[in-house]
Every structure is written in C-alpha cells, then in structure tokens.
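Engineer: no sequence on hand, only this structure:
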C-alpha cells in the first residue's frame, strides 16, 4: 500500500469516516476509467482538480461529468485562480495527478464542492493513487473536507 493511500486512510479515520478505500486494478486515472472500474456513472465520480491562488492550493471536487469554470471558482473564493502544473500539485498535496484525494493533503487548501454532487449518493473519490478510490456521500465529503458547496460548473 502506498504512503499516499495510507495518508488518505488515516485522514478518513481521524474524521470519523469509515475506511471505504478499495483498489481497482483496472485503474481510476480518468473519470471514464474510474466509473468503469467502480461500476457507477461518470457523474458519481468526485474528481479532484487543483488550482492555485498564488501559493495557496485550491481544491475543487466536482462531478465527473462537469467541466470546471475557473471564473466561478475565483468568484466563489474572491481570488484570482490559475492552473496548477502537475509538479506543483504533487508538491503541495502529496498526490500525483490522477490520484489526488479530497483529504490527506500535505498543505491546507481552499476547498469547493460542486453543488451537483449533492444530488448523488453514493459518490467515489480518489484515494491517493490512480488505482484507489473511496466510497462516500456528498454530505460526508463536505463534512470531512470542510469544503464549501458552490456552483463551479462551466
């Protein structure tokens, strides 16, 4: 088990969330792969996208079928939002792109949760690697991340 997956497991347990992490040999790197591996709709995949507001990481957890509108993210946070390159994402989160979990980050992030996830249950989020995901609900995701529910869809 990788250190990053264990970091996610510990973050879930500390927050009182059951350990629902599962390994999917087929991979969960993309939304389509994750949905096929898990056996759910693409909408039920809670994808984690990292942006940056200066040196601060911004995590947007969105429904797998939605594209993110950076202007809406910036407006919701009252900050200018920029793309984050993969090396910076890994440096500040401790996760490689394709396995960024919504919890267990190395540095605190500003967190927005796509309002469209609130209508779905269950949802599946990355668990620290491109082959691991965990099952949760949108309400639990909001609780364990401290994220703010917002309209982030393009």
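Structural biologist: Happy to help now that I have it. Everything quoted here is computed from the prediction, not taken from an experiment. Residues are numbered from 1 along each chain as shown.
Engineer: please make it C-alpha for all contacts and neighbour counts, starting now.
Structural biologist: Noted.
Engineer: ok, residue 54 - contacts?
Structural biologist: Applying CA atoms under 8 Å, 6 or more residues apart in numbering to residue 54 gives the contacts 80-82.
Engineer: okay, pairing it with this:
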C-alpha cells in the first residue's frame, strides 16, 4: 500500500510518528479539513498533470485553483490532469491519497506559493484517510527534490 511506502520514508526521516490516520475519509479538501480539524485552505492538496513524458505534481493550498495562463507560462503546456486510472500507476498513490512523498520515478514535485501564507499545512500521506502536519519549510524538505512555483490563484483573484 502507498501509505506504507510513505510511512517508511517518514520513519527514515525521523518523523514517522507524525503521520495521522483517520477512521474517516480525508480524500477531498473538505473531508480532510474535517478529519484534521482545520480550515480547508490549510489542506495541501496535490494535483497531478501531464507535462511532456513526465508527471508534474503541484501541491497547493486547499482553496487555491490552477491559473491556466500561469501554468502554461511555467510548464510550456496546457494544464491536463491525469485521469483517476492513471494516478496510481504513474505516481504510486491513488486518487484521494496523492501526495508529494515517496513517488514513482518520472514525477516532478512543485510547491505552489499559495502554501507560504500558512505556518502549518496538511498534505496526504498516500491513502484516502491520512495526513501529516508540516510547516512549509518541512514540506519543502520532505518533498525534495521540489521547486516553488506560482501557478495558482486564490479566491477573489
């Protein structure tokens, strides 16, 4: 299972005890916020896109949306999300548990600037009922190698 791969990775990093597992689903931003007990914007959702022959994983705040023009300027292509059937084989994590940790070869991780406004965020850990509490700096450390980008817009923008 993907969560076991992520838990092993976090144990190797010395933070395995910080993985949260819930009795309820955390597969959507709203469900994850309810399970964690935080505002939806603090959920660090991982969106997956085809970029050439690779997969771009964009981790963004729960209230952020992809800005198509910024995405195209950053990646040189239109934003085309992976289908639900493609997620697990290409990323190593199924829909609802996609995260930037312990991913398959061929995946590039990008952290969107929308996350920097928070002191802590909650990305998934490879299953539809998991999360981990991280600062943006920790997210950058454990999602490494990764790059910060600005490809999202917030509500009202």
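Structural biologist: Perfect, I can see it now. Everything numeric here is computed off the predicted structure, so don't read it as measured data.
Engineer: picking that back up, which of the contacts of residue 54 of structure 1 are buried?
Structural biologist: 81-82 (16 or more other CA atoms under 10 Å).
Engineer: and the counterpart of residue 143 of structure 1 in structure 2, what helix or strand is that in?
Structural biologist: Counting by TM-score structural alignment, residue 143 of structure 1 corresponds to residue 141 in structure 2. Using DSSP states H and E, residue 141 of structure 2 sits in helix 136-142.
Engineer: where does the alignment partner in structure 2 of residue 113 of structure 1 sit: helix, strand or coil?
Structural biologist: The alignment partner of residue 113 of structure 1 in structure 2, by TM-score structural alignment, is residue 111. Of the three states, residue 111 of structure 2 takes strand under DSSP: H, G, I helix; E, B strand; the rest coil.
Engineer: helices along structure 1, start to end?
Structural biologist: Assignment of helices within structure 1 using DSSP state H yields the ranges 3-14, 31-38, 70-77, 86-93, 138-145.
Engineer: just the ones you listed: most buried one?
Structural biologist: Highest mean neighbour count of those: helix 31-38, a mean of 20 (counted as mean count of other CA atoms under 10 Å).
Engineer: where in structure 1 does stretch 21-38 of structure 2 fall?
Structural biologist: With TM-score structural alignment as the criterion, stretch 21-38 of structure 2 aligns to 23-40.
Engineer: can you list contacts of that stretch?
Structural biologist: Residues outside stretch 23-40 of structure 1 that contact it (CA under 8 Å, 6+ apart) are 41-42, 44-45, 47, 64, 98-99, 126, 130-133.
Engineer: rerun at 7 Å
Structural biologist: 41-42, 45, 64, 98-99, 130-133 (CA atoms under 7 Å, 6 or more residues apart in numbering).
Engineer: among those residues, name the buried ones.
Structural biologist: 41-42, 45, 64, 98-99, 130-133.
Engineer: any chance of those in CSV, plus distance to residue 21 of structure 1?
Structural biologist: Formatted as CSV, those follow (distance: CA to CA, whole Å):
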residue, distance to residue 21 of structure 1
41, 18
42, 18
45, 14
64, 18
98, 16
99, 13
130, 12
131, 10
132, 7
133, 6
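Engineer: picking up where we left off before, can you flag which of the contacts of stretch 23-40 of structure 1 belong to strands?
Structural biologist: Members of those lying in strands (criterion: DSSP state E): 45, 132-133.
Engineer: so what corresponds to residue 71 of structure 1 in structure 2?
Structural biologist: Under the alignment by TM-score structural alignment, residue 71 of structure 1 pairs with residue 69 in structure 2.
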